[in-house]
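*Asks:* Predicted model and sequence below, questions to follow.
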Amino acid sequence: MTTTKQSAREGLTSGGTGVRGLFGAYLSLTKPRVIEQLLVTTIPAMFLAERGIPPLGLVLVTLVGGTMAAGSANALNCVIDSDIDSVMDRTKSRPLVSYRISRAHALVFSIALSVLSFAVLWAGANLLAAALALSATLFYVFVYTLLLKRRTPQNIVWGGAAGCMPVLVGWAAVENTVAWPALVMFAVVFLWTPPHFWSLAMKYREDYERAAVPMLPVVATPQQVSARILAYSWATVLSTLLLIPVTSWIYVAWAFIVGVTFLAMAHRLHSGVRRGAEVNPMKLFHLSNSYLTGLFLAIAVDAAVGLPVLA
């Protein structure tokens, strides 16, 4: 009688998963929901760089190239972290853990995606955009996944820089350079990442503890975690004000509305933790997604409408 793992391997090699199932497994390896969040910041950066609607062909090329770059990084992360994924409830159904895809095939797939991404961005946009996308992949794999993730509770703070790169890729695709508004958008996403991810890690603290990953909620008290979430939330919202010189009242008004909402939820979480009340950090996690999406949508709309900037 074969074991569960042996049966899974046999099902994979015999084609028991089917073409659709295998396609779904490879798609899952790229973490599509993470990619969606990254692309949400790419297009508005292109609109702001163009100060209008950029060529649709260039947008398509940048999105395709960016998707493949992010997918490559996520797939490589799955290869490296398969041992962690196997003991975490949140990730134990990923393709490498369930043996729907072998590690060797996943590695080849991820490298191929990275090569194709570089080629698409270089040919369809420019070398700078291609190089920035590749650097994001390398940073995510070698700095965050291999160096920081298992060693320091600051892992997501510095490792999160990889998730900020799409704004630079989008800006570079249009301008073939990186200007200060792109760096401000980079800073916004950089400061937003810790409260976003730490609220998720609060929910799945036991998962990370079981996997011996020193996420902040594993090594710090809930009060310390919520205090840092609040501090980074304030830093995020304040950093969005730096875009005022290149935007109009449309962006400013919407940034104020979504910023106040985001801060109110962060304050509510911290206040609840301090009182010892039962809190649901996933509310802040989901709201943070909506916050970033709404903020960058405002950037795109503001640039597309073309009203005079406030500066």
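*Replies:* Looks like it came in fine. Keep in mind the model is a prediction, meaning the values are calculated, not measured. Residues are numbered from 1 along each chain as shown.
*Asks:* can we go C-alpha only for contacts and neighbour counts from here?
*Replies:* OK.
*Asks:* Just give me the longest helix of this protein.
*Replies:* In the chain, taking DSSP state H as the definition, the longest helix is helix 249-275.
*Asks:* Can you list the buried residues in the helix or strand following that helix?
*Replies:* Once helix 249-275 ends, the next helix or strand along the chain (criterion: DSSP states H and E) is helix 281-305. When burial is assessed from 16 or more other CA atoms under 10 Å, helix 281-305 yields the following buried residues: 281-282, 284-285, 287-288, 291-304.
*Asks:* Please compare the first structure with the one that follows:
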Amino acid sequence: MSDIGYLESKEGDAQLGDYIALLKPRVMSLVVFTAFVGLVVAPVPVHPFVGFIAILFIALGGGASAALNMWYDADIDKIMRRTANRPIPAGRMTGGEALGFGLGLSGISCVMLALATNVFSGLFLAFTIFFYAVVYTIWLKRSTPQNIVIGGAAGAFPPMIGWAVATGGISVEPVAMFMLVFLWTPPHFWALALFMKEDYSNAGVPMLTVTHGRKSTRKHIFAYTLILAPIAIGTGFTSIGGPVYLAVALVLNLMFIQGAWRILKRDEAAAQADSYKVEKRVFYFSLLYLFGHFAALLVEKCLDMMGVSQMFGWF
């Protein structure tokens, strides 16, 4: 249970930068990009101004989720080196300020997205915030080593929301984008957990490295990359894919599988000896991996708008 005492126990002196930090800007950038791609590749055109407003409120909704996450996790954030300097555990902001900020942004972002686009996308954003803040943060994160697997759905919803903004509904293409992010999330975070195990262990978070050990985690990373590859490549055969996407997906998935294989075959003593260089390399590559797939979808959309895909008889 989170230390609710953080609501009143500290005298906050929050600055603008602390409120920005609550939004987890680096994570938000991924939310914004995937939502933008989902909106752009949809078959229904959206006015640029409406699209900008939609992405803005989706970003604010993602930031609201992050603020609520930091409010609830303040007690474990102060224990973990990676998160100890966040605004609440560092004493620059009270838990009450973060909670109010998160709830306020949640309401504003969902209502305004619904008014600016359609009710379905606003409700979808509300469900995403609820899923991340309640299902993942409050329930799953501290109760099961499958926290990242199930909770990863929250980070996979944005491209579906972007698609819903344009179309008012869901079809196979946004589901494919969802599955790409959903299956990418576990190997991405488990690679991080391999070289951050002590943080999770000290905070009592049942990450897979803590509950099942690093050897098992390495096996899970490799297994998930094998499951992810056909889903990622298969997206190229939907209406939003094409030859450029397929080429990019083939290269990136071969590289990701190769990296996961190297992680699988690593001896723990060797990993410690070189400060987990391979694991860190795979973790950072996984960011490029996801960006590359969604960037390729944007390229395919541009080619389609220029008529290049039709010239080559694609789909």
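*Replies:* Now that the structure is in, tell me what you want to look at. Keep in mind it's a predicted model, so treat the numbers as computed, not measured.
*Asks:* where does the longest helix of the first structure sit relative to the chain's centre, distance-wise?
*Replies:* Between the centre of helix 249-275 of the first structure and the centre of its chain there are 21 Å (CA atoms, centre = their mean, to the nearest Å).
*Asks:* distance from that helix to the second structure after superposition?
*Replies:* Average distance, helix 249-275 of the first structure versus aligned residues of the second structure after superposition (mean CA distance after the TM-score superposition for the first structure): 1.9 Å.
*Asks:* Run the angle between that helix and helix 281-305 for me.
*Replies:* 170 degrees (axes from the mean of the first three to the mean of the last three CA atoms, to 10 degrees).
*Asks:* Wait, Tyr132 of the second structure touches Ile148, no?
*Replies:* No. Assessed by CA atoms under 8 Å, Tyr132 of the second structure is found out of contact with Ile148, at 10.8 Å.
*Asks:* residues in the first structure aligned with stretch 211-229 of the second structure?
*Replies:* Counting by TM-score structural alignment, stretch 211-229 of the second structure falls onto residues 219-237 of the first structure.
*Asks:* what's next to the matching stretch, contact-wise?
*Replies:* Contact partners of stretch 219-237 of the first structure, identified using CA atoms under 8 Å, 6 or more residues apart in numbering, comprise 153, 187-189, 191-192, 194-195, 198-199, 202, 216-217, 259, 262-263, 266-267, 269-270, 273-274.
*Asks:* Same check on stretch 100-114 of the first structure?
*Replies:* Judged by CA under 8 Å, 6+ apart, the contacts made with stretch 100-114 of the first structure from elsewhere in the structure are 8-9, 12, 17, 22, 25-26, 29, 68-69, 71-73, 75-76, 79, 95-96, 134, 137.
*Asks:* So which bits of that stretch are buried?
*Replies:* Of the residues in stretch 100-114 of the first structure, those scored as buried under the neighbour-count criterion (16+ other CA under 10 Å) are Arg100, Ile101, Ser102, Arg103, Ala106, Leu107, Phe109, Ser110, Ile111, Leu113, Ser114.
*Asks:* just how off-centre is the match of stretch 211-229 of the second structure within its chain?
*Replies:* Relative to its chain's centre, stretch 219-237 of the first structure lies at 19 Å (CA atoms, centre = their mean).
*Asks:* cool, stretch 73-84 of the second structure as well?
*Replies:* For stretch 73-84 of the second structure, the distance from its own C-alpha centre to the chain's C-alpha centre is 20 Å (CA atoms, centre = their mean).
*Asks:* got the contact list for it?
*Replies:* Looking at what lies outside stretch 73-84 of the second structure - CA under 8 Å, 6+ apart - the contacts are 2-3, 6, 70, 85-86, 88-90, 95, 137, 199-200, 202-204.
*Asks:* Please apply the same query to stretch 281-299 of the first structure.
*Replies:* The contact list for stretch 281-299 of the first structure, computed with CA under 8 Å, 6+ apart, reads 37, 40-41, 44-45, 47-48, 189, 192, 195-197, 199-200, 202-203, 247, 250-251, 254-255, 258-259, 262, 265-266, 269.
*Asks:* Nearest the middle, which residue of the first structure would you pick?
*Replies:* Ranked by distance to the mean C-alpha position of the first structure (CA atoms, centre = their mean), the top residue is Gly163 at 4.6 Å.
*Asks:* Please tell me I have it right and it contacts Leu38.
*Replies:* Yes. Counting by CA under 8 Å, Leu38 is a contact partner of Gly163 of the first structure at 6.7 Å.
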